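> Okay, sequence plus prediction incoming.
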Amino acid sequence: MKVLLIEDNPDHLELIIECCYGAFTDSCQVETFDTLSAGLAALGSSIFDIALIDLSLPDSNIEATTQTLKQLQTTVPIIVLTSLQDGEVGRQLIKDGAQDFLPKGSLHDTLLQRMALYAIERKHHQVQLENRTLDQQTFCRSLSHDFKAPIRNVGQLTSLLKDRLTDRQVLDSEDHNLFEKIENRLHTMNRLVEGLYDYILTDHISAGNELVDLNQIIIELKPILFNDAKTQVSIHCDNLPIIHGNRAQIFMLVQNILENAIKYCEQEPVITITYEVIHVKTKLNEYLLHQIKICDNGIGIETRFINEIFEPFRRLHSESEYRGTGLGLSTVKRIMKNHNGKVLIESEKNKGTCITLQFP
């Protein structure tokens, strides 16, 4: 067992080394460093089975070390060494990528051995999962490209055939209608491929911890929505919060909801976006939520279909009535789940729909 130990306190250092030899037998090798920078440099250049890292070091205080470990990319499992009162910091670091934390006051051979073996096993599974996720993302991109290329080629060949037949003046109105139907079907297939790509990929990209300004998302979406809409669109919006998450996914989330509000409307679309902070109290704990409501004046949904509309490919209307893939709201639900949030829907036929988004 080769151990990387980053610890600057000589007394603690001696105690931890003794525990390592007791836990991993005399064949154990321990390389020690008293600064974070030197230890991480060794971690990047040598092979270790496990790393034991103190949080408070001469070149890095607890907060700085915590931030560094959050962003650290390594296949080596990390056990964070904490004081007894730093348990909450340790638990947070486990959420951010560390395999475990160990209060120095509780350190002994058996505990260190058990925690190290569990940490190595967990890290092994984590690396496998990350590699599988990367493979699936690559597969999704390849699949999207492989499907879109022949669709694009069919479109080009159809357009070329139409132009040649038009030059010969052999097309009548029925022929033009047939070519228009082909173009519409190709657009539908293209949207379906894009929808599938977005839908599959949302499960394999973590929510992330970017600061996402929802006001800016709305500003960027307006020209896209207004240019695509066939009628005048009115959006009335409260001042929205800045939340933590994956910006690309949040953009897709809001875009899907607003596009539905515009598409499923038989009059000039009016969309109202409201925001409030709500306080939730349960028997176990209490917490605050960002709650955003997006309400429209569209055709609404019958109550009996409310529970079905988040299912993939579930459509309540034919393609000839309203274009779509049946994946928009399924993707919305996946993105909210990915952000530890919740999506709720209230609707009444011919009276509009309200979609509620609740973010931590």
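Perfect, thanks for sending it. Numbering: from 1, shown residues only.

> contacts and neighbour counts: CA atoms only from here.
Will do.

> May I see the buried residues of the helix or strand harbouring Leu344?
Element membership of Leu344 [criterion: DSSP states H and E] is strand 342-348. Residues of strand 342-348 classed as buried by neighbour count (16 or more other C-alpha atoms under 10 Å): 342-343, 345, 347.

> go on, stretch 130-145?
133, 137, 140, 144.

> State the pair within those residues that is farthest apart.
Spatially, the most separated pair among the buried residues of stretch 130-145 is Thr133 and Ser144, at 16.4 Å (C-alpha to C-alpha).

> did I read that right, Leu258 in a helix?
Yes: with DSSP: H, G, I helix; E, B strand; the rest coil as the criterion, Leu258 is part of a helix.

> Asn215 versus Leu344, what's the distance?
Using C-alpha to C-alpha, to the nearest Å, one obtains 21 Å as the distance from Leu344 to Asn215.

> Alongside the first one, take a look at this:
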Amino acid sequence: MPDDQLNGRLKVLILEDISTDAELVENELRSAGIEFEARRVDSEESFLKAFEDFSPGIILSDYSLPSFDGESALMLAAGIAPNVPFIFVTGALGEDRAVDLLKSGATDLVLKDRLSRLALCVRRALKEAEEKKLRQRAEDELLRAHAGLERKVEERTKDLRLTMQALRLSEEELRKSHDELELRVQERTAELSASIARLEILNQELQEFAFVASHDLQEPLRKIQTFCDLAQMRCSSALDSVGRGYLDRVIDAASRMRHLLDDLLQFSRVAGRLERFKTVDLGKIIGEAADIFEEKIKEAGVSIETGDLPGIEADESQMLQLFQNLIGNALKYRSSQSLRIRISAKQDGRGYCEIFFEDNGIGFEQQYAERIFKPFQRLHSHTEYEGVGMGLAICRKIAERHGGIIRAESEPGKGSVFIIRLPVMQNKVKAARNSPPEMLER
């Protein structure tokens, strides 16, 4: 999405000569919850002018117009704003012609009698444009780093030649200087390789999360919630029951979106945190995590038992987050009987410990044991249980950042067991970050 779109609503340029068709397009986007500002144009002159005073973030174009055509518009847009998605919204079009348009640079094609696909195509096009922008940014940074390395190597080479000419080094001295230069080049090359590897990881993280988990999404969401709350307080009496219902649904959706953004930001920050590991007391950490839910625990009569837990080298705040998420998960999915949580641990004598977090909640089918750790994956609808499906994904991210793993065993109606395997001393198991060891047999 262009930068000028990030601080406001999406700007949609609609190339369409029939105003009612344009209104149908706008209504479809609006019903899908897309915030936008639209401008309709129907000629080449007005199309070109829109790039000067409107700066569209996406173009939706009919194929045939009386004085202009979509294919010409596509060529013009490719020269003026090549990064702006261009989607054809048209009537019947032959398959060969549609393929030719896509080859010519069109982002997608939606038939007017299938406008229900439009919102999905628009979101996908904007997502792909953002990912392209992030990849280009990473590539530019890589090129700058490579250019900087080349300049440094050239400078070192030049310095070496000047030194050789000025001091007339002996053959042995020249050889030593050459060896030193090669070592420096190798070191710089190793640094560049490390930078490339980190850029690739960051780029992947950005592709998956940054385009949605950005701070820029928080501000418009706060405005939506604020104005909806004001409307509810000041205008509720002027609305009928249907209108109040619509307003309540908007407020509920905005609240869910806020929780989703918070969880996404928290998820992406786990990998980015680089705090130094230190020895932490797991028993104390679990106690602090339980205190966060003190009222719920008392009201529900929850029992939490802890065995002897070791001290391990870890990021204290992330360990607190891990057990806070596990306790919150157990409270959310408890059954009708009193909830019992038991936390124990054992060490394997090879520098690792396994922590067992057991509850007697509703449980789940074992076939979903991997799915529950993926972002946004839920086994129940949000009307049954609140949340967006990020808690356990954050737990896995934390475990992996510590060179460990987490898995689950469960059966419907019989509770669940979460097994977290972590190194006791981080400096003795650095290799674990690349290939975590097998789980111990319980």
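Looks like it came in fine. What you see is a predicted model; the values in this text were computed from it and never measured.

> once the structures are aligned, where does the helix or strand just after the strand holding Leu344 of the first structure end up in the second structure?
Sequence-wise, the next helix or strand downstream of strand 342-348 of the first structure (DSSP H and E) is strand 352-359. The counterpart of strand 352-359 of the first structure in the second structure, using TM-score structural alignment, spans residues 415-422.

> Return the member of the buried residues of stretch 130-145 of the first structure nearest to Ser37 of the first structure.
Thr133 (30.3 Å).

> give the contact list for the closest one.
If you count contacts by C-alpha atoms under 8 Å, 6 or more residues apart in numbering, Thr133 of the first structure has them with His204.

> Just the element for it, please.
Going by DSSP H and E, Thr133 of the first structure is part of helix 109-167.

> residue ranges for the helices of the second structure, please.
Assigned helices in the second structure, in chain order: 19-31, 44-53, 70-80, 95-103, 118-167, 171-205, 218-235, 241-272, 282-292, 294-300, 316-332, 391-401 (criterion: DSSP state H).

> Quick one: average offset of the last one versus the first structure, please.
Right, the one you point to is helix 391-401 of the second structure. On superposition with the first structure, the mean distance recorded for helix 391-401 of the second structure (mean C-alpha distance after the TM-score superposition for the first structure) is 1.5 Å.

> And that helix, what does it pack against?
Contact analysis of helix 391-401 of the second structure by 3 or more C-alpha pairs under 8 Å, 6 or more residues apart in numbering; DSSP states H and E lists helix 241-272, helix 316-332, strand 405-410, strand 416-423 as its packing neighbours.

> so which of these is the most packed in?
Of all these, strand 416-423 has the most neighbours on average by mean count of other C-alpha atoms under 10 Å, namely a mean of 24.

> Contacts only, for the residue nearest the centre of the first structure.
Central residue of the first structure (C-alpha atoms, centre = their mean): Ala207, 3.1 Å from the mean position. Going by C-alpha under 8 Å, 6+ apart, Ala207 of the first structure touches 245-246, 249, 338-339.

> Let's see the ChimeraX selection covering just the buried ones among those.
Of these, the buried ones can be selected in ChimeraX as follows, counting by 16+ other C-alpha under 10 Å:
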select :245,246,249,338,339
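
> export the contacts of Ala207 of the first structure to CSV and tack on distance to Glu302 of the first structure?
Formatted as CSV, the contacts of Ala207 of the first structure follow (distance: C-alpha to C-alpha, whole Å):
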residue, distance to Glu302 of the first structure
Gly245, 32
Asn246, 32
Gln249, 28
Asn338, 28
His339, 28
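
> Could you single out the nearest of the contacts of Ala207 of the first structure to Asn190 of the first structure?
Using C-alpha to C-alpha, the contacts of Ala207 of the first structure come closest to Asn190 of the first structure at Gln249, 20.0 Å.
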